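Asker: no sequence for this one, just the structure:
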């Protein structure tokens, strides 16, 4: 009996020790997961759900699995080499190649920032009646918020981001309960259908969802922030760090998956089911939820979740921009200046479109930004796959044959989908 009690106490102590070790590594996954639930995801998920019902849930699932695998490779690269993806590119590629990769990554960051600008402006308009153009201008003030929070350190950012993700989850939990989706149809939606490849409109939205889910700049960001966690620089220490950081990443991306799937399910259960097959705008979704669900809170909670999403995405944008600028070109700017430049590049086109075309124009711009992100993705994925597969760079942490095969397959699928998208767009 005594030996059993002693064994039980030992097991409990080991469990507490393992949990304490894991908690030290929690955070980078949440920072990265933010990019997987930004306002750009909302536009593609809402349009996908209203037009095609639950069919594109399979794309969200596949995109999330891709994201989990690619973020794991980012963790391996950062921990095993002590370099992030941008620094690795600078170390192993020529200056012209680095310059092109940097420009492409800056385009991706600007496209992401464009989604944040529009999403936040729409949320302010829906909740407080602030005109869209004024809302877009107000988003420039987030530079002050970024400065204040970044001075507090990474841990404060991680806690705030975790809190905002919690708000979004609770909001959509409420929306899902009210929507009462057909569980059988939801489950069937996770099974891929050949129609996805045959229907150009469905493929366009599907690739938009892929671009909104697997963010190019997240690969650079994640490979950098993991290096700030305390871990032993021994092979065993690195192995443990990779394991625990991968758990952190996967659990955070499960949250992102639940949120993305919830947005599409709410759209399918309320709009597609009731014959509203052309709800492509966040504003329309906001206005329709209350009458369809019979609750005045349905629209308000939807708007609160959108605002939390926009604020969350804002927090990691500057950091990613600084990392790629320093990593590729060794250019260092003050955070406020970097944020101001990026945000102004995003604000100008958003402001012009809002003035000339109104709500519909900004929503088209929102979806286009996600397609642009998708088309930039291969230029981040391919170097990541190459670096993590080379023993000369990774040592004993290089991808195994099986992992290398999966990495190449993921890279080829992403590249192929973007070639199809480019062909359809041009011809």
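Answerer: Looks like it came in fine. What you see is a predicted model; the values in this text were computed from it and never measured.
Asker: CA only for contacts and neighbour counts going forward, please
Answerer: Will do.
Asker: can you give me the helices for the stretch 301-427 of the chain?
Answerer: 335-389, 391-394, 401-426 (DSSP state H, counting those that start in this stretch).
Asker: export these to CSV and tack on mean neighbour count and distance to residue 286?
Answerer: As requested, those are arranged in CSV below (neighbours: other CA atoms under 10 Å; distance: least, CA to CA, whole Å):
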stretch, mean neighbour count, distance to residue 286
helix 335-389, 20, 13
helix 391-394, 14, 48
helix 401-426, 15, 30
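Asker: Give me the contacts around the one helix or strand residue 290 maps to.
Answerer: Using DSSP states H and E, residue 290 sits within helix 282-293. Here helix 282-293 makes contact (CA atoms under 8 Å, 6 or more residues apart in numbering) with 42-43, 46, 122, 126, 178-179, 267, 270, 279, 296-300, 302-303, 359, 363.
Asker: Second structure follows, compare the two:
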């Protein structure tokens, strides 16, 4: 039974992994890490990879490899948390920290997702501009339409969403595979790039950017939730199997992401560094230089891959937004509305930058989005390590001392380097500002930075010094409660929603199955005309009069069959009107027919059944039409 408390409740446990062996078993688990991996290939990564390859050739490939290994470790911990405790990272944080701290954690995580979304918007807009010569301002505004695509894919189920994302990743990978044949990199020099070298000055700065852009905070929230879409047997062996196969999934997906990032850096090194272009940091400049050096094929593939990367990252960002909202503050919102709000909040700074600073300002805005992401990273990594190290909560599945040591070392490196990046950015703003701008930096920016730093210290020390009372959760070896009484429940007052379609008979039939001839049945219909929206029960247009007559016919028909029936008509918004009638009439059980709308129709007609289910305090039976 779905209580609505599971992470991504609509798709929780929706992919069956049982009764499968061999490759079928592996394929059943493959998927979550691919959705996560797109965050490692977003336009923010492109910017740092291009800058590193053009400035230092192949010398920073080892930095990419190191950051990928760190990401692999942290993502595997995220998957372990979701599998063992049945909680995503946001839900676990809600149980471990006070409410006010969770509110701040939510705000920071939401800002990170908006910043990430900003990078996707810029990448998509640049890709459309390069491919179709569409002005950047129009490309930015056009990205808001992906809300409809997101809603469509979510309605199709988790497996189809994963297939779509993997298809986009394949487009990115194939594009760069062809690019490699075009630019013909120096294989020997590429191999030397895996040997660590000293980092100083600008090479250190770009290396920090590469690491900061690689491990995305929202990916840790996302992975801990996506692994729960797989049905597993809650035994020691079942959990071990799930951890093992999800680790395979993570290794494959993140190594593919590493190959794509390495390909971008190698492309920049082969095309620009080797030809004397040492300061290519803008994606648009990279496109133009590719065309000048290699003709039209290479830049077209580059633009297609950029669009695919931006679109796939957008979808996973939406899922992460749902997870942190429901996990940290227990707030549930329609996916399309949350997507629309997040995208709108990200579009505003992009449009503002284009209008006031010109199209060249988007590159700086892209860098700023990575700085915002770096601020959030520690708030995801530190709790994750605490939670997976807790032997009381994780049991025998808590991480060992060497894994723990590696995780804390990774956290120290990432948080330290990102803190350095933030420090250097703020220092740069101070050096470049004067007058009122300088006052704002000292009065607002620096205090906020210190406040965030203090919160980070609290997040680190709280689990060590205090034990916050956890809500009851599932842990391995739990014992099912004893069932003592299974007497049938007799409902005396049942509400049945009517829409005067061919499905009404089926809905009424299911309703009378719950109460027989002893119960009172209230047939509910809502008039949704424009007049009903504004004037409520005072309206009596033709449609309203017809609805009254029709529902009365149903009542008479049921009474002739020996059932005690009455009619109630609401006006205006269906979900609110149905809820008002249920509460006013003290109805004990509600039967509703599902209209069967999907994707765009859900956006237009709404999802009344789902809304009513959350608004009433009585059981709701949904009869599929």
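Answerer: On my side now, so go ahead. Here the structure is a predicted model, which is why all the values come from computation and not from measurement.
Asker: Would you check that residue 61 of the second structure makes contact with residue 203?
Answerer: No: assessed by CA atoms under 8 Å, residue 61 of the second structure is found out of contact with residue 203, at 12.0 Å.
Asker: more neighbours, the two?
Answerer: residue 61 (27 against 17; other CA atoms under 10 Å).
Asker: What's that one aligned with over in the first structure?
Answerer: Residue 61 of the second structure maps onto residue 57 in the first structure, with residues paired by TM-score structural alignment.
Asker: Ok, residue 42 of the second structure next?
Answerer: Aligned partner of residue 42 of the second structure by TM-score structural alignment: residue 38.
Asker: Count residues in the vicinity of the closest residue to residue 296 of the second structure other than its chain neighbours, would you?
Answerer: With sequence-adjacent residues excluded and distances taken as CA to CA, 6 or more residues apart in numbering, residue 296 of the second structure is closest to residue 290, at 8.0 Å. When neighbours are counted by other CA under 10 Å, residue 290 of the second structure registers 22.
Asker: Equivalent analysis for residue 27 of the first structure, please.
Answerer: Using other CA under 10 Å, the number of residues around residue 27 of the first structure comes to 25.
Asker: now residue 201 of the second structure
Answerer: 7.
Asker: Ok, residue 177 of the first structure next?
Answerer: 10.
Asker: helix or strand for it, which one?
Answerer: helix 154-179.
Asker: Could you give the residue range in the second structure aligned to that helix?
Answerer: By TM-score structural alignment, helix 154-179 of the first structure lines up with residues 158-183 in the second structure.
Asker: quick one, what contacts the alignment partner in the second structure of residue 72 of the first structure?
Answerer: Counting by TM-score structural alignment, residue 72 of the first structure lines up with residue 76 in the second structure. Residue 76 of the second structure sits next to 246-247, 250 when contact means CA under 8 Å, 6+ apart.
Asker: before we move on, back to that, list the helices and strands the helix or strand following the helix holding residue 177 of the first structure packs on?
Answerer: For helix 154-179 of the first structure, the succeeding helix or strand toward the C-terminus, using DSSP H and E, is helix 183-189. Here helix 183-189 of the first structure is seen to pack against helix 57-81 when contacts are counted using 3 or more CA pairs under 8 Å, 6 or more residues apart in numbering; DSSP states H and E.
Asker: How far off centre is the helix it packs on?
Answerer: Distance of helix 57-81 of the first structure from its chain centroid, counting by CA atoms, centre = their mean, to the nearest Å, is 11 Å.
Asker: isn't there a helix covering residue 54 of the second structure?
Answerer: Yes: counting by DSSP: H, G, I helix; E, B strand; the rest coil, residue 54 of the second structure is located in a helix.
Asker: now the helices of the stretch 301-427 of the first structure in a markdown table, with distance to residue 110 of the first structure?
Answerer: Putting these into a markdown table (distance: least, CA to CA, whole Å) gives the following:
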| stretch | distance to residue 110 of the first structure |
| --- | --- |
| helix 335-389 | 6 |
| helix 391-394 | 31 |
| helix 401-426 | 19 |
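Asker: For residue 277 of the first structure, which three-state class applies?
Answerer: coil.
Asker: Now check the first structure for the residue matching residue 124 of the second structure.
Answerer: In the first structure, residue 124 of the second structure lands on residue 120 (TM-score structural alignment).
Asker: now residue 326 of the second structure
Answerer: Aligned counterpart of residue 326 of the second structure in the first structure: residue 326 (TM-score structural alignment).
Asker: how much space between its match and residue 90 of the first structure?
Answerer: Separation of residue 326 of the first structure from residue 90 of the first structure (CA to CA, to the nearest Å): 10 Å.
Asker: Kindly report the same for residue 131 of the first structure.
Answerer: Here the criterion is CA to CA. By it, residue 131 of the first structure lies 44 Å from residue 90 of the first structure.
Asker: So for these two, which sits in the more crowded spot?
Answerer: The residue with more neighbours, out of residue 131 of the first structure and residue 90, is residue 90; 20 against 14, by other CA under 10 Å.
Asker: element containing the more buried one, please.
Answerer: helix 85-92.
Asker: I would like the residues contacting that helix, please.
Answerer: 74, 77-78, 98, 219-220, 223-224, 323-324, 327-329, 383-384, 387.
Asker: again, only this time at 6 Å
Answerer: Contact with helix 85-92 of the first structure is made by 220, 324, 327-328, as judged by CA atoms under 6 Å, 6 or more residues apart in numbering.
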